[in-house]
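In: Here is my input, please return the structure:
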Amino acid sequence: MTANPTRHLLRADIGLLLSYLSMTNSDPEENQSTLTVSQFIRIPLKRIGVVIGKGGSNRQQIEAKTLSKIMIDSDTGEVEIRPLPELKDPVLLLNAKDIVKAIGRGFSLSQSLKLAEDNYYLEIIRLKPLTGPQQSQIRRVKSRIIGSAGKTKETIEELTGCSLVVLGGTVSVIGEFEKIGDAKDAILNIIKGYDIENVLSKLEELKREMKKEEQKLWKEKDEIVEDEEDIETKEEDIFEDFEE
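Out: A predicted model of the protein is given here:
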């Protein structure tokens, strides 16, 4: 059931990586050790304040984590993310873009900053291609995903460890590589009209299986440690016998 999430590279992303590869293969004397390809994204005007934060605090946190400079046009919602001279890893610039995109989709700063970590991903599910253009159908599907008093959404988050935001015509998910696919599959099944209780039961089953697998791995790790300790003890005994 778990789908492997991937970062879909846009043309700008590909250009960024090509720029980086060109830089690393160039003459060191000509290489200025900087990435020059800026990233651009547009976010809803009402979310600009969250990106900036009080006194610019949110923007400063994003910039510090991703070694970037964030420029925002408050009239259009256009955001330019420029690499700082010390930036060497192009992935950080893509992380900055994902963080801003996540805030634009309704996530809090703390939720969005998880995307600066290696194992966290953002998935955005656009409803119109799946439900059709009728607003009534989109509203109905959003209500099913959220559930009464937000219960369905909260249960998906609890069972997968992911964060969900239902905003406008999208459902967005932030989560770890191993879990985000399960959350996405559950959402897609709800959109398709599957029984919600069955969808959530499947998630519970997957969570139990994952917990068993984790316990098995920990047990195997403990056994390896015990074996290593036994070997060390035997080596010490042999060494002591040799000294005698």
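In: From now on I want contacts and neighbour counts done on CA atoms only, so please keep to that.
Out: Will do.
In: Now for Arg144: which residues touch it?
Out: Counting by Cα atoms under 8 Å, 6 or more residues apart in numbering, Arg144 touches 152, 190-191.
In: show me where this protein has helices.
Out: 11-24, 48-52, 57-66, 90-104, 109-113, 128-131, 135-146, 151-160, 177-191, 196-243 (DSSP state H).
In: Redo those helices as a markdown table? Include distance to Ile41.
Out: Listed next are the helices of the chain as a markdown table, based on distance: least, Cα to Cα, whole Å:
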| stretch | distance to Ile41 |
| --- | --- |
| helix 11-24 | 10 |
| helix 48-52 | 12 |
| helix 57-66 | 15 |
| helix 90-104 | 7 |
| helix 109-113 | 15 |
| helix 128-131 | 21 |
| helix 135-146 | 25 |
| helix 151-160 | 27 |
| helix 177-191 | 23 |
| helix 196-243 | 34 |
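In: I have a second one here; can you model it like the first so I can compare?
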Amino acid sequence: MTQHVKIPQDRIGVLIGEGGETLRRIEREAEVSLDVDSENGAVAVEKTGDPVRGLKGPDIVRAIGRGFRPDDALSLLDDDMRLFDTIDIDRAARNDNDLRRKKGRLIGENGRTRELIEELTGASVVIYGSTFGVIGGPNEVEIARSAAEMILDGAPHGAVYSFLERKRTEELKHQGMDYHEYHG
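Out: The predicted model follows:
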């Protein structure tokens, strides 16, 4: 069964990679066949091997299309529990100025907010175009998504950071560690 994914024009080169290297790696590791229409960004993804691995193929392509590096997108294959999710920032924005402001709040000064979301959740996070993208385990994705939604709803950064730290501490306790052991 073939699935169709559309990615932005400026991400086609990243998907294909130098000399087609990235495309072949995705095909090999995800056990899919990719047919890329470089005119319009349409990508046909067809499973060729293990159906479970093949199910991740469209998400790998979508993740690269949403700004993730190919290695981060391919991490979706690391185990069955890794997920890719996006938030459409444009939907939360009233106009172009509001979109820029909301994106800026998600990124933070010198990228610090995005980095803290990654650091405190363990997920990979990208803000690209008008989307917030996240790759991680189910809990990591859920917490990163909640933090992003808080920021988009106008919550102060300090409140979001406190939320993230509290969730991180809960997760570490669940794993039998405390925050100080984790941070050394």
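In: re the thing from before, compare the helices of the first structure and report which one is nearest to Ser74 of the first structure.
Out: helix 48-52 (7.0 Å; Cα to Cα).
In: Next, work out how far apart the equivalent of Arg91 of the second structure over in the first structure and Ser22 of the first structure are.
Out: When the first structure is aligned by TM-score structural alignment, Arg91 of the second structure is paired with Pro129. According to Cα to Cα, to the nearest Å, Pro129 of the first structure and Ser22 of the first structure sit 38 Å apart.
In: Look at these two and report which has more neighbours.
Out: Each of Pro129 of the first structure and Ser22 has its neighbours counted (other Cα atoms under 10 Å); Ser22 has more, 12 against 9.
In: And that one? What does it align with in the second structure?
Out: For Ser22 of the first structure, no residue is aligned by TM-score structural alignment.
In: what about Ser22 of the first structure, distance to Ala116 of the first structure?
Out: For Ser22 of the first structure relative to Ala116 of the first structure (Cα to Cα), the value is 24 Å.
In: Would you point out which residue is most central in the first structure?
Out: By Cα atoms, centre = their mean, the mean C-alpha position of the first structure lies nearest to Tyr121, the distance being 2.0 Å.
In: Isn't it up against Leu115?
Out: Yes: between Tyr121 of the first structure and Leu115 a contact is recorded at 6.0 Å, counting by Cα atoms under 8 Å.
In: Touching both of those two, which residues are there?
Out: Jointly contacting Tyr121 of the first structure and Leu115 under the rule Cα under 8 Å, 6+ apart are Ile174.
In: The match of Arg91 of the second structure and Ala102 of the first structure: what is the separation?
Out: 20 Å.
In: ok, now Glu220 of the first structure?
Out: The value you get for Glu220 of the first structure to Ala102 of the first structure, if Cα to Cα is used, is 38 Å.
In: Equivalent analysis for Lys202 of the first structure, please.
Out: According to Cα to Cα, Lys202 of the first structure stands 27 Å off from Ala102 of the first structure.
In: Gly49 of the first structure too?
Out: 14 Å.
In: Neighbour count: the two, which is higher?
Out: Neighbours around Gly49 of the first structure and Ala102, counted as other Cα under 10 Å, are more numerous at Ala102. The numbers are 26 against 14.
In: Contact partners for the more buried one?
Out: 112, 122, 172.
In: Over in the second structure, tell me which residue corresponds to it.
Out: Counting by TM-score structural alignment, Ala102 of the first structure lines up with Ala63 in the second structure.
In: Could you do Ile145 of the first structure as well?
Out: So Ile145 of the first structure corresponds to Leu106, using TM-score structural alignment.
In: go on, Lys69 of the first structure?
Out: Aligned by TM-score structural alignment, Lys69 of the first structure pairs with Ser33 of the second structure.
In: Now for its match, how many residues are close by?
Out: Neighbours of Ser33 of the second structure using other Cα under 10 Å come to 21.
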